[in-house]
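*Asks:* A structural model of the following input is requested.
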Amino acid sequence: MTSLDSAHPLAAGLTAASRLVRSYQGEHQEVTPVWFMRQAGRSLPEYRELRVGMRMLDACLDPAMASEITLQPVRRHGVDAGIFFSDIVVPLKLAGVAVEIQPGKGPVFERPVRTLDDVKRLEETDPASMDDATFAPIAEAVRLTTAELGETPLIGFAGAPFTLAAYLVEGGPSKDHIRARTLMHADPEAWSRLMAWTADISGAFLRAQVLAGASAAQLFDSWAGSLSLADYTEHVAPASARALSHVRDLTYAVPVAPPHVPLQASVRQDGEPAVRNVPLVHFGVGTGDLLKAMHEVGADAVGVDYRTPLDEASRRLGHVVPVQGNVDPAMLAAPWEVLAPHVETVLRRGLDAPAHVLNLGHGVPPETDPAVLTRVVELVHGWRP
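*Replies:* Model (predicted):
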């Protein structure tokens, strides 16, 4: 186990008592915490103004800009967490992979990875060699952000190994990830080595964010919904566990009796401070059948997309796992008299789990009216069962 620096927001007591962190740790909160995936970005006019003339990956690697973009939705909406502004392919770019994000299309790779020789070419960059200097822009952006956030937690994130591998094999976005799934079965050695490499890249990216000040971390498996449970369990889950192992050992001592925390939550029976790990969340799209397996890779909480009701998700998870989600993003464009009852239904269903963090069942659509998100936050914070 590795203890976080005493100045880290969790160890210093700034965020350990926050609604978000305690919910991820399974403690039900009277006021449900809320944040939105892709809350930082295209739906905000201030983001579009700031990004004029700058490419996406350049913005991600500019610490001051990445920090400002992360902070924008926190200021505007009053959400309970910032989500670090970056992209899942950033660690690939830092590892020397030729990738660019094309507007309207997504990440596009100069050389797809489809053979064992291609994987060996990737392995020429050892993820273990990606040191503090490699991740310096990321760490600086996190430090700038947490200095402004104060008691509001920052969530770090990374793409799960399968999603990164799928992008690399396909060479860009895909609807069915057929090439990636073919490689999985046609060349098990190439697949295994590719998954190990992407797991260590993602894990290093996550660890850099947490050590710099993130109070939680989320692993996104955007494309895992294309897999069967058998394929996920055998060919993907071990790599996701490997990615999370890079941050699973990071712990902090809960400050004794921090504000708003019951004494029993902050100290052990012997009077010593309780030691907790940095909370980890695992989210996937179209992964209703994989929820239990996704939890078992080492996550503390599980994100649920809009397809599976939260009470059903909690049942599949044995009613013992905190859940996150899962307002349908399509509802954000509906009239308020339609959206509000939908949000309240999600909140009620979330009561079936030990704790619930309200979020969307996917990301904020770029055409979303920001005022609607602010109104949703106000509704959630004012809602009581």
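*Asks:* Going by C-alpha atoms from here, please, whenever you check contacts or count neighbours.
*Replies:* Will do.
*Asks:* Which residue ranges of the protein form strands?
*Replies:* For the chain, strands defined by DSSP state E occupy the ranges 2-3, 82-83, 99-102, 106-109, 154-159, 216-221, 250-253, 275-277, 280-284, 301-303, 323-327, 356-360.
*Asks:* Redo those as JSON lines? Include mean neighbour count and distance to residue 194.
*Replies:* Listed next are the strands of the chain as JSON lines, based on neighbours: other C-alpha atoms under 10 Å; distance: least, C-alpha to C-alpha, whole Å:
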{"stretch": "strand 2-3", "mean neighbour count": "14", "distance to residue 194": "27"}
{"stretch": "strand 82-83", "mean neighbour count": "28", "distance to residue 194": "27"}
{"stretch": "strand 99-102", "mean neighbour count": "17", "distance to residue 194": "17"}
{"stretch": "strand 106-109", "mean neighbour count": "18", "distance to residue 194": "16"}
{"stretch": "strand 154-159", "mean neighbour count": "28", "distance to residue 194": "14"}
{"stretch": "strand 216-221", "mean neighbour count": "24", "distance to residue 194": "16"}
{"stretch": "strand 250-253", "mean neighbour count": "21", "distance to residue 194": "25"}
{"stretch": "strand 275-277", "mean neighbour count": "18", "distance to residue 194": "28"}
{"stretch": "strand 280-284", "mean neighbour count": "26", "distance to residue 194": "20"}
{"stretch": "strand 301-303", "mean neighbour count": "28", "distance to residue 194": "25"}
{"stretch": "strand 323-327", "mean neighbour count": "29", "distance to residue 194": "29"}
{"stretch": "strand 356-360", "mean neighbour count": "29", "distance to residue 194": "31"}
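*Asks:* structure for this one too, so we can compare:
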Amino acid sequence: MTKPFNDTILKAFRGEPTDHTPVWFMRQAGRSQPEYNKLKERYSLFEITHQPELGAYVTRLPVEQYDVDAAILYKDIMTPLPAIGVDVEIKKGIGPVIDNPIRSRADIEKLGTIDPETDVSYVMDTIRLLTQEQLNVPLIGFSGAPFTLASYMIEGGPSKNYNKTKALMYSEPTTWFALMDKLAETTITYARAQVAAGASAIQIFDSWVGALNVEDYRTFIKPVMERIFTELESTEVPLIMFGVGARHLALEWNDLPVDVVGLDWRLSIKEARDMGITKPLQGNLDPSILLSDWNVIEERAKAIIDEGKQHPSHIFNLGHGVTPDIKPETLKRLTQLIHDYSKKN
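*Replies:* Below is the predicted model:
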């Protein structure tokens, strides 16, 4: 490594003082980068992630181009599912499509377990390549949360209303909890392996859990999340919780044994603090703002930084992922603004 290791974001994750607000962007790897789009002309997402050299290249590219304070592993939340017996394909313009959706307890009992070093060895090799040879910033590993994974497994693909998922949850709670237990085991094993390979933090994405109300979250989801984060505490790396459209669940996340609560743009940092969230916060610029004029971007970003600096600690991020139409130069300029402005104020 030519640069000294930058551990600023790890300090912020732990609630320690930092000399600037650290930043990374969800889906910063790939998406709008021309180098990535050239790769996609030759390789599918599946092919890129299965070749450690390519996966590492895509992962480290935004660190080199934008000067962000962390890398996020380039892969998909569906990655561990084939290992346990889920037939999933990422279809362009659709997303994950599953040919053998869960319909019964018998379907759950057919699911196996994951051995990360065997079943997803390419992920482990990518992590080792990045952390041992290529990165001068921490690498964030991640996993999908049980509800979000279950929603794909039950619906058979993306959904707007999650009717089949909720119907199974409400009408067959024993079956539901059996699925939650299976996915908890998978998540814990997979996340632990990422840390063992070199990941410095783990983010759990429960992207679609905002579809549930608070009471149902407490009944059907919170126990499994308690189990996951409690068991991952032994990894001794920062643990981050994130979901979309879930402002009503933020206090529930604050109760979990997590280090960082991630916010989307629907809940401001000030509102989160006022409602009683005490843990370090991550977020939360609306990605669509990055398609606006620079003066709008600058104003909104500074406001988030100002709110974040009122309480320790804050990690700047988007409220969801980078979209393909966001220009790389905008992300680079935004990173510089965050670093410079937060140092001065």
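*Asks:* What does the TM-score come to for these two?
*Replies:* Superposed pair, TM-score by TM-score structural alignment, normalised by the length of the second structure: 0.95. Supporting alignment: 340 aligned residues with a C-alpha RMSD of 1.5 Å.
*Asks:* before we move on, back to that, let me know which of the strands of the first structure is the nearest to residue 31 of the first structure.
*Replies:* strand 356-360 (9.8 Å; C-alpha to C-alpha).
*Asks:* thinking again about what came up before, figure out which of the strands of the first structure is closest to residue 69 of the first structure.
*Replies:* With C-alpha to C-alpha, the closest approach to residue 69 of the first structure among the strands of the first structure belongs to strand 82-83: 9.8 Å.
*Asks:* Relative to the second structure, which residues correspond to that closest one?
*Replies:* Aligned using TM-score structural alignment, strand 82-83 of the first structure spans residues 71-72 in the second structure.
*Asks:* Tell me roughly how far that stretch lies from the first structure on average.
*Replies:* Overlaying the first structure shows stretch 71-72 of the second structure at a mean distance of 0.2 Å from the equivalent residues (mean C-alpha distance after the TM-score superposition for the first structure).
*Asks:* right, and the strands of the first structure - which one's nearest residue 193 of the first structure?
*Replies:* Closest among the strands of the first structure, once you apply C-alpha to C-alpha, is strand 154-159, at 17.1 Å.
*Asks:* Can you add distance to residue 240 of the first structure and give the strands of the first structure back as CSV?
*Replies:* Shown next, in CSV, are the strands of the first structure (distance: least, C-alpha to C-alpha, whole Å):
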stretch, distance to residue 240 of the first structure
strand 2-3, 20
strand 82-83, 20
strand 99-102, 22
strand 106-109, 21
strand 154-159, 10
strand 216-221, 8
strand 250-253, 17
strand 275-277, 18
strand 280-284, 9
strand 301-303, 13
strand 323-327, 18
strand 356-360, 22
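*Asks:* In the second structure, which residues correspond to stretch 42-60 of the first structure?
*Replies:* With TM-score structural alignment as the criterion, stretch 42-60 of the first structure aligns to 31-49.
*Asks:* got the contact list for the counterpart of residue 191 of the second structure in the first structure?
*Replies:* Matched by TM-score structural alignment, residue 191 of the second structure corresponds to residue 206 in the first structure. Residue 206 of the first structure makes contacts with 156, 157, 158, 217, 246, 247, as judged by C-alpha atoms under 8 Å, 6 or more residues apart in numbering.
*Asks:* could you redo the last one with a cut-off of 10 Å?
*Replies:* 91, 138, 155-159, 200, 214, 216-219, 243-244, 246-247 (C-alpha atoms under 10 Å, 6 or more residues apart in numbering).
*Asks:* and if you look at residue 118 of the second structure?
*Replies:* 83, 124.
*Asks:* cool, residue 112 of the first structure as well?
*Replies:* Residue 112 of the first structure makes contact with 97, 98, 99, 118, 119, 166, 167, 168, 169, 170, 171, 172 under the criterion C-alpha under 10 Å, 6+ apart.
*Asks:* I'd like to know how far the aligned partner of the fifth one in the second structure sits from residue 93 of the second structure.
*Replies:* Meaning residue 119 of the first structure. Residue pairing (TM-score structural alignment): residue 119 of the first structure is matched to residue 108 of the second structure. Plainly put, residue 108 of the second structure is 28 Å away from residue 93 of the second structure if you go by C-alpha to C-alpha, to the nearest Å.
*Asks:* With neighbour numbers in mind, choose between these two.
*Replies:* In this view residue 108 of the second structure and residue 93 are compared by other C-alpha atoms under 10 Å, and residue 108 has more residues nearby, 19 against 6.
*Asks:* With adjacent residues omitted, what lies nearest to residue 180 of the second structure?
*Replies:* Spatially, and ignoring its direct neighbours in sequence, residue 180 of the second structure is nearest to residue 146 (5.9 Å; C-alpha to C-alpha, 6 or more residues apart in numbering).
*Asks:* Run a quick neighbour tally on the corresponding residue of the first structure for that neighbour.
*Replies:* Aligned by TM-score structural alignment, residue 146 of the second structure pairs with residue 161 of the first structure. Using other C-alpha under 10 Å, residue 161 of the first structure is surrounded by 30 other residues.
*Asks:* mind checking how far residue 161 of the first structure is from residue 293 of the first structure?
*Replies:* From residue 161 of the first structure to residue 293 of the first structure the distance is 15 Å (C-alpha to C-alpha).
*Asks:* for residue 363 of the first structure, same thing?
*Replies:* In this view, residue 363 of the first structure and residue 293 of the first structure are 23 Å apart by C-alpha to C-alpha.
*Asks:* Contacts only, for the residue located most distally from the centre of the second structure.
*Replies:* In the second structure, residue 106 marks the outermost C-alpha relative to the chain mean, sitting 30.4 Å out by C-alpha atoms, centre = their mean. With contact set as C-alpha under 10 Å, 6+ apart, residue 106 of the second structure has these partners: residue 175.
*Asks:* In a markdown table: the contacts of residue 112 of the first structure, plus distance to residue 130 of the first structure.
*Replies:* Listed next are the contacts of residue 112 of the first structure as a markdown table, based on distance: C-alpha to C-alpha, whole Å:
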| residue | distance to residue 130 of the first structure |
| --- | --- |
| 97 | 13 |
| 98 | 17 |
| 99 | 18 |
| 118 | 20 |
| 119 | 18 |
| 166 | 22 |
| 167 | 21 |
| 168 | 19 |
| 169 | 22 |
| 170 | 25 |
| 171 | 23 |
| 172 | 24 |
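*Asks:* neighbours around residue 126 of the first structure, how many?
*Replies:* Number of residues near residue 126 of the first structure (other C-alpha under 10 Å) recorded here: 12.
*Asks:* I'd assumed residue 199 was in contact with it.
*Replies:* No. With contact defined as C-alpha atoms under 10 Å, residue 126 of the first structure does not count as touching residue 199 (11.8 Å).
*Asks:* Residue 164 of the second structure contacts residue 157, correct?
*Replies:* No. Taking contacts as C-alpha under 10 Å, residue 164 of the second structure lies outside contact range of residue 157: 11.2 Å.
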